[in-house]
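Enquirer: Sequence and predicted structure are below.
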Amino acid sequence: MKKVLSYFFLFLLVSCSEEQNFDQFDDLSVVPTLATGIFYFESPEDVINQLPPGSFYNQTFTFEAFNEAFVSERVLDGAITYQLENTTSKELNLLVEFLDAMDNVLDSESFRMQPQPSPLLEREVAYGNGDRSLDILRNTTRIRVTSENLGDNTSESSANEPRVILRSSAVFRVRLQ
């Protein structure tokens, strides 16, 4: 009986085992979605009123998201989301420009905001997959943000702590393997 049981267990062991394929990793496709903030700009109305009419903010930020070849070569697509709030009494124009190493403008987004009360403005701009080219982001080294007061410098909003806020974030899909 012991011999029969031994053969039975040996048969089960052989018949239930499958040869393992450890090369499956080569077929694995890992594509996470990465999210990040890009920039945040905020200006209270009293600061805008202290400046002469016209441009009240101009700053250039370093953008190094795609300076590593590992990321640049593996990014599949992505989107940048802009959110703008204007609770001031000013009509505003905001411009975001993507610049290459020679300060050439590769892409831009312009926003015109009406005075308060204006609703939250949200815009998503897609890159890759037939939308705007990913090469724009791959070649961007700096981002310039310019804000212009199209109104006066004396009016004041009745809102509590009136200000203009521009925020941006991005999500990208990157193939890891």
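Expert: Ah, there it is.
Enquirer: Please count neighbours and contacts with C-alpha atoms only from this point.
Expert: Noted.
Enquirer: Can you tell me how far the closest residue to L28 other than its chain neighbours is from Q50?
Expert: Nearest residue to L28 in three dimensions, chain neighbours excluded: Q177, at 6.9 Å (CA to CA, 6 or more residues apart in numbering). As judged by CA to CA, to the nearest Å, Q177 and Q50 stand 53 Å apart.
Enquirer: Equivalent analysis for V75, please.
Expert: Applying CA to CA to V75 and Q50 gives a distance of 43 Å.
Enquirer: want to compare, so here's the second one:
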Amino acid sequence: MRSNSLSKISSILFSIFLLFSCSSDLNFDQVNDFKIEPVFVANLAYFNIPANRLIDDGGTNVYPDVRDFDVFKDSFFNERLKRADFDFEIENNINRAFLVNMLLLNEENKVLQTISFAVPAYNGTSNVIKYPTEVFENTRLDLLKQTQRIGFVVIIAAGPPLNNQSEGNLRLRSSATAYLVIE
């Protein structure tokens, strides 16, 4: 009986305590200040060209490749993108030097910007080159947003001729980091 009375008294005191708890006014205007800044990382481009596909006569030759890049057709992404970083890594195990040009092309295939990478010839040791990050902000970002295609031009430097028996590969790996602001 005493336990039951003690339980009732405790319940009443707890209920009275809840009546005097603190509260504050809710401010729903805070929704107007909502801002998130997501960051996305994705593969940008990749190629792996075997040396036997780069048949030449020892002079300068070009290996072209163009790919669609329709990321900026999406207005949500286009309007909220504030910065983009491109990272590139090229591995060369062919006994020839190369110049790799990445071309940003608009819808009329006009070159908006060219990013060049000098690739030294393979000399028997690891030949993986990580290039400085290409940062797109402000005016440069506006040019990037006009990009509809990405083209790669591989220029083969002078040296010993490559043929269908040549060994090795020229490999490019790249990624893009996109910084968005959503308000």
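Expert: Sure thing, it's come through. Keep in mind it's a predicted model, so treat the numbers as computed, not measured.
Enquirer: tm score of chain vs chain?
Expert: Here the TM-score for the pair of chains, by TM-score structural alignment, normalised by the length of structure 1, is 0.82; 170 aligned residues with a CA RMSD of 2.7 Å.
Enquirer: Please look at the residue nearest to L28 of structure 1 and S29 and confirm they touch.
Expert: Yes. Counting by CA atoms under 8 Å, Q177 of structure 1 does reach S29; the two are 5.6 Å apart.
Enquirer: ok, back up a step: so which of V75 and Q50 of structure 1 has more stuff around it?
Expert: Using other CA atoms under 10 Å, the more surrounded residue of V75 of structure 1 and Q50 is V75, with 20 against 11.
Enquirer: Now check structure 2 for the residue matching that one.
Expert: In structure 2, the residue matched to V75 of structure 1 (TM-score structural alignment) is L81.
Enquirer: what's near enough to touch the closest residue to its match other than its chain neighbours?
Expert: Among residues not flanking L81 of structure 2 along the chain, L180 sits closest, at 4.5 Å (CA to CA, 6+ apart). Residues near L180 of structure 2 by CA atoms under 8 Å, 6 or more residues apart in numbering: 37-39, 77, 80-83.
Enquirer: Out of the residues you listed, name the ones that lie in helices.
Expert: 77, 80 (DSSP state H).
Enquirer: Using a markdown table, lay out the contacts of L180 of structure 2 together with distance to L141 of structure 2.
Expert: Formatted as a markdown table, the contacts of L180 of structure 2 follow (distance: CA to CA, whole Å):
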| residue | distance to L141 of structure 2 |
| --- | --- |
| E37 | 17 |
| P38 | 17 |
| V39 | 16 |
| F77 | 13 |
| R80 | 12 |
| L81 | 9 |
| K82 | 8 |
| R83 | 7 |
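Enquirer: Which ChimeraX command selects the buried ones in the contacts of L180 of structure 2?
Expert: Burial among those is assessed by 16 or more other CA atoms under 10 Å; the matching ChimeraX selection reads:
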select :77,81,82,83
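Enquirer: Perfect, I'm done here.
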